[in-house]
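**Q** sequence and predicted structure, then a few things I'm wondering about:
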Amino acid sequence: MIRKRPAKKAKNGYTYQVYFYYRDIFDKRKYYSKSGFLTKKEAQIHETEMKARLKEKGSLNQEANKTFNEVFKEFMETEGDRFALNTIEKKERTFKKYIRNSFGASKITLFSNYAFLQEIFNGFEDKTMSIVRAIKDIIKNVTSFAIKMGYIDNSPISLVTLKVIEKEKKEMNVVPFEVFLKAYNELEDCYAITIAIGYYTGMRIAEILALKKDDIDFENNLISINNQLIYSGRNINDYQVVSKLKTKKSKDFIPLNDQLKDLLIEYLKTHHSKYICQKNNQFYYVSNLDRILKREYDFTFHNLRHTFASTLYENDVDIKTTQELLRHSNVNTTLNVYTHLKETKKLDTINNVFKAKDVKSMPKMKIN
């Protein structure tokens, strides 16, 4: 139904309102209303659209006036527990820093509009690709949730172009043994044993920092991975060890090789903290370790996990075994790693084949 409503701001002194009662899919009586139409024709078009949507979906969700910020909060409360705790912390930081006070106050309905989304990303040209991708991931999460909730019908987030002018410096993916050894010999003991465990097991740093002596079975040469450290807070006192890991597959036993076994036995003779890699009986700032590694040795801790995968690949370890050692929940993740390594190896092979050729001795190209 449509009726006139007084409106002081309207030129003719009134606007039109669409309103009607209906029963949803649960047979509950509900009321729909929307005002502000300048002409009766506009109101009639809207009424037709809403009744068509009601017939198609069986309900009309009037929560579409919610902002992105509000839906983000709903999403995290409803589905946040499917992420690892460190991932949740990262999403919260990204949201607070780049979304909440910029486009977060925008209505969720706008996020089904491609032009609106593209305009958002056009404003991130001065950001690094990792930041822009993190923002895109959050928008993808929230809009997918909004579709499920019926706030919007679709989201073209996958179609946007990421316009990033600033290029990130390419990180060293594989850490040569000589570089690892140099770092191990020069770093403080707690840092050195941390990177040694990372190099020889491919474990994530959050898992390594939660290791206790009891998790190491020196008799059967096994490491039990049961916990991880939540270290996203700025205060070390806020760090906590939890039993929830990144994926269900993360909790597992992995082999303890002879090299790492010798290093751990020697280290534990003089270090007796509650957790193996602690500094002065307390956790250290993870960001400090990564900062030192990058500045002094040109690699990050995560590169050690990639190095472990690369070592397996170079020694013809099959994908299934690699998946189990890296504890990937999805074999596609392992396949992606192997694909990347395969392409890198192809390039190295070509470069090695032609490196003996002296480019300077090549004849100059003739330009027609």
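**A** Sure, I can see it.
**Q** please count neighbours and contacts with C-alpha atoms only from this point.
**A** Noted.
**Q** other SSEs contacting the helix or strand in which residue 51 is found?
**A** Using DSSP states H and E, residue 51 sits within helix 40-57. With contacts taken as 3 or more Cα pairs under 8 Å, 6 or more residues apart in numbering; DSSP states H and E, helix 40-57 sits against strand 2-6, strand 14-23.
**Q** those: which one's closest to residue 261?
**A** Ranking the helices and strands packed on helix 40-57 by proximity to residue 261 (Cα to Cα) places strand 14-23 first, at 67.6 Å.
**Q** and the contacts of whatever helix or strand comes next after the closest one?
**A** Per DSSP H and E, the first helix or strand lying C-terminal to strand 14-23 is strand 29-37. Taking contacts as Cα atoms under 8 Å, 6 or more residues apart in numbering, the residues outside strand 29-37 that touch it are 15-24, 43, 60, 62.
**Q** 6 Å instead, please
**A** The contact list for strand 29-37 (Cα atoms under 6 Å, 6 or more residues apart in numbering) reads 15, 16, 17, 18, 19, 20, 21, 22, 23, 43.
**Q** how about the residues you listed, which pair is most distant?
**A** Top of the distance list for the contacts of strand 29-37 (Cα to Cα): 15 and 23, 26.7 Å.
**Q** quick revisit: export the contacts of strand 29-37 as JSON lines, with columns for neighbour count and distance to residue 252.
**A** Below are the contacts of strand 29-37 laid out as JSON lines (neighbours: other Cα atoms under 10 Å; distance: Cα to Cα, whole Å):
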{"residue": "15", "neighbour count": "21", "distance to residue 252": "65"}
{"residue": "16", "neighbour count": "22", "distance to residue 252": "64"}
{"residue": "17", "neighbour count": "23", "distance to residue 252": "61"}
{"residue": "18", "neighbour count": "23", "distance to residue 252": "59"}
{"residue": "19", "neighbour count": "15", "distance to residue 252": "58"}
{"residue": "20", "neighbour count": "13", "distance to residue 252": "57"}
{"residue": "21", "neighbour count": "11", "distance to residue 252": "56"}
{"residue": "22", "neighbour count": "16", "distance to residue 252": "53"}
{"residue": "23", "neighbour count": "14", "distance to residue 252": "51"}
{"residue": "43", "neighbour count": "23", "distance to residue 252": "61"}
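**Q** need those residues in TSV (columns: distance to residue 205).
**A** Shown next, in TSV, are those (distance: Cα to Cα, whole Å):
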residue	distance to residue 205
15	61
16	61
17	58
18	57
19	57
20	57
21	57
22	55
23	53
43	58
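**Q** tally of neighbours for residue 170?
**A** 6 (other Cα atoms under 10 Å).
**Q** second one coming, line it up with the first:
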Amino acid sequence: MKRRSNGEGSIFHDKKRNHYVVRLTYEDSLGIKKRKHIYGSTAAEAKHKAKEWKKANLSKDNKLTKNPLVSEWIDEWLETYVKNAVRPATYKIYKVCLAPIRQAFTKHRLDQLEPTQLQNYFNKQLTHGGRNHTGLSPFTVRNQRRYFANCIDTALKLGLTNKNPVRLTKSPKQTKAEIQPLSQYEAQILLNQAQQELEEAKTIKNSHKIMVSADLYIGIYIALETGMRLGEIMALRWSDIVIDSYITVQRSKSEVKEQNITSPKTGIGRKIQISQRLLSALKEHKRIQNAYKKELEDLYENDYRIIGGLLGKGFHARHYSSRLFKQLLQRAGIDRRIRFHDLRHTHATLLLLSGVNPKIVQERLGHSSINVTLDIYSHVALADQAVAINALDKLNL
């Protein structure tokens, strides 16, 4: 049997995906050993692609050469410098934002990128960079530019290129998106509708309908009273309720495959005090869930989640928020565009309008700093100023 030459790489057949994979080992510019996987429908195709990649990107001693292809460097940067440094959901955003850039400049090398060329690209993204050639938002294009600039910065530090033309482009002008909190009246109407549907499900004694209605009701209740993110609510377990008065937020549910449970967004857990009314609702929810689990027996996967869904595995976030929640909004007669995340905004807005110290609101929401809270909810400052003027009027200055 003929031996492979040094650096040729190993090849194997992936039966699950029915393709051949060549695995190459090489060194980057810092002398760190890396691996590259190259795929083909046949062994010959995979070997040919591997040979072409080595010719374009590696020197004779199997080291990464300067000035790699833009597409190859984006892949390398994402896998080596980003993947293990950010949350799985954030990594997914990086990949999505850089995918069109990777495609647009796939045949370019790093030193072939020019500022004017890149500026024209970002400008076109604003007009027809999205699906069906609709324009992307300034926020999305700003992120594309920012991630790509960081990507080239790393190449510059590693000596793979001698310039970063992305830094010479202009980021699109940002317009601050308005948040859409519910009014106190709308919040009560929504919660009442969810509770009413739960009671109706109990009346017809449909166990599946009861469980889904209960999960929807308690999720909305928790969001409105605590300001927790949907992923954090989906990851809640019964052990997270402490001394019958606090919920501890220790994890978040991610929709990224094989990364189901992660730490909260800021990486730091927090404690949120809850009311006795929410505690009573949670106890009733647990009673409903226990009865449902008893009925399903071994079919229910007991992960001790507060929102367990029909089989104990919980819900996919999109199904819960874009289907169950939005349909409930319609039945409640709330016909404007409201996301589940707006319940978090509703919680914060109602607290601030009631005169609660912004520092307390920041702690409940889990923001990294009070500046984040004040920036997001700057609209509430108008109400605060009105209170200040009323106080000044009473002083008769």
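**A** Thanks, I have it. The model shown is predicted, which means the values in this text are computed figures rather than measured ones.
**Q** tell me the first helix or strand C-terminal of the helix holding residue 51 of the first structure.
**A** helix 68-79.
**Q** before we move on, the earlier item: please tell me which residues of the second structure the helix holding residue 51 of the first structure aligns onto.
**A** The aligned range for helix 40-57 of the first structure in the second structure is empty, by TM-score structural alignment.
**Q** check the offset of that helix from the chain's centre.
**A** When distances are taken as Cα atoms, centre = their mean, to the nearest Å, helix 40-57 of the first structure is centred 39 Å away from the chain's centroid.
**Q** then stretch 298-316 of the first structure?
**A** 20 Å.
**Q** ditto for stretch 87-106 of the first structure
**A** Here the centre of stretch 87-106 of the first structure is set off from its chain's centre by 13 Å, with Cα atoms, centre = their mean.
**Q** ok, now stretch 117-131 of the second structure?
**A** 24 Å.
**Q** contacts for it, please.
**A** 134, 135, 136, 169.
**Q** which position in the second structure aligns with residue 283 of the first structure?
**A** In the second structure, residue 283 of the first structure lands on residue 314 (TM-score structural alignment).
**Q** ok, residue 149 of the second structure touching residue 165?
**A** No - the criterion here is Cα atoms under 6 Å, and residue 149 of the second structure misses it with residue 165 at 8.2 Å.
**Q** look up which helix or strand residue 21 of the second structure falls in, please.
**A** Per DSSP H and E: residue 21 of the second structure is located in strand 19-27.
**Q** what range does that strand cover in the first structure?
**A** Here strand 19-27 of the second structure fails to align to any part of the first structure, judged by TM-score structural alignment.
**Q** by contact count, what packs against that strand?
**A** Under the contact definition 3 or more Cα pairs under 6 Å, 6 or more residues apart in numbering; DSSP states H and E, strand 19-27 of the second structure sits against strand 10-14, strand 33-40.
**Q** the inter-axis angle of that strand versus strand 10-14?
**A** Angle of strand 19-27 of the second structure versus strand 10-14, following axes from the mean of the first three to the mean of the last three Cα atoms, to 10 degrees, is 150 degrees.
**Q** and the helices and strands packed on strand 19-27 of the second structure as JSON lines, adding distance to residue 282 of the second structure and mean neighbour count?
**A** Shown next, in JSON lines, are those (distance: least, Cα to Cα, whole Å; neighbours: other Cα atoms under 10 Å):
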{"stretch": "strand 10-14", "distance to residue 282 of the second structure": "47", "mean neighbour count": "14"}
{"stretch": "strand 33-40", "distance to residue 282 of the second structure": "49", "mean neighbour count": "16"}
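**Q** follow-up on the earlier one: can you give me how far the strand holding residue 21 of the second structure is from the chain middle?
**A** Centroid separation for strand 19-27 of the second structure versus its chain: 31 Å, with Cα atoms, centre = their mean.
**Q** what of stretch 35-54 of the first structure?
**A** On Cα atoms, centre = their mean, the centre of stretch 35-54 of the first structure falls 41 Å from that of its chain.
**Q** may I see the buried residues of it?
**A** Within stretch 35-54 of the first structure, the residues that count as buried by 16 or more other Cα atoms under 10 Å are 36, 37, 38, 40, 43, 44, 46, 47, 50, 51, 54.
**Q** among the residues you listed, which pair sits farthest apart?
**A** 38 and 54 (23.6 Å).
**Q** trace residue 141 of the first structure over to the second structure, please.
**A** Checking with TM-score structural alignment, residue 141 of the first structure has residue 150 as its match.
**Q** report how many residues lie close to that match.
**A** Neighbours around residue 150 of the second structure, by other Cα under 10 Å: 15.
**Q** quick one, helices of the stretch 151-300 of the second structure?
**A** According to DSSP state H, counting those that start in this stretch, the stretch 151-300 of the second structure carries its helices in the segments 184-204, 207-226, 230-234, 276-296.
**Q** would you mind telling me which of the ones you listed is nearest residue 381 of the second structure?
**A** Closest among these, once you apply Cα to Cα, is helix 184-204, at 17.8 Å.
**Q** between the closest one and helix 207-226, how many degrees?
**A** 160 degrees.
**Q** other SSEs contacting helix 184-204 of the second structure?
**A** helix 207-226.
**Q** chain center to the helix it packs on, what's the gap?
**A** With Cα atoms, centre = their mean, you get 22 Å for helix 207-226 of the second structure.
**Q** neighbouring contacts of that helix?
**A** Contacts of helix 207-226 of the second structure (Cα under 6 Å, 6+ apart): 194, 198, 201, 202, 307, 343, 347.
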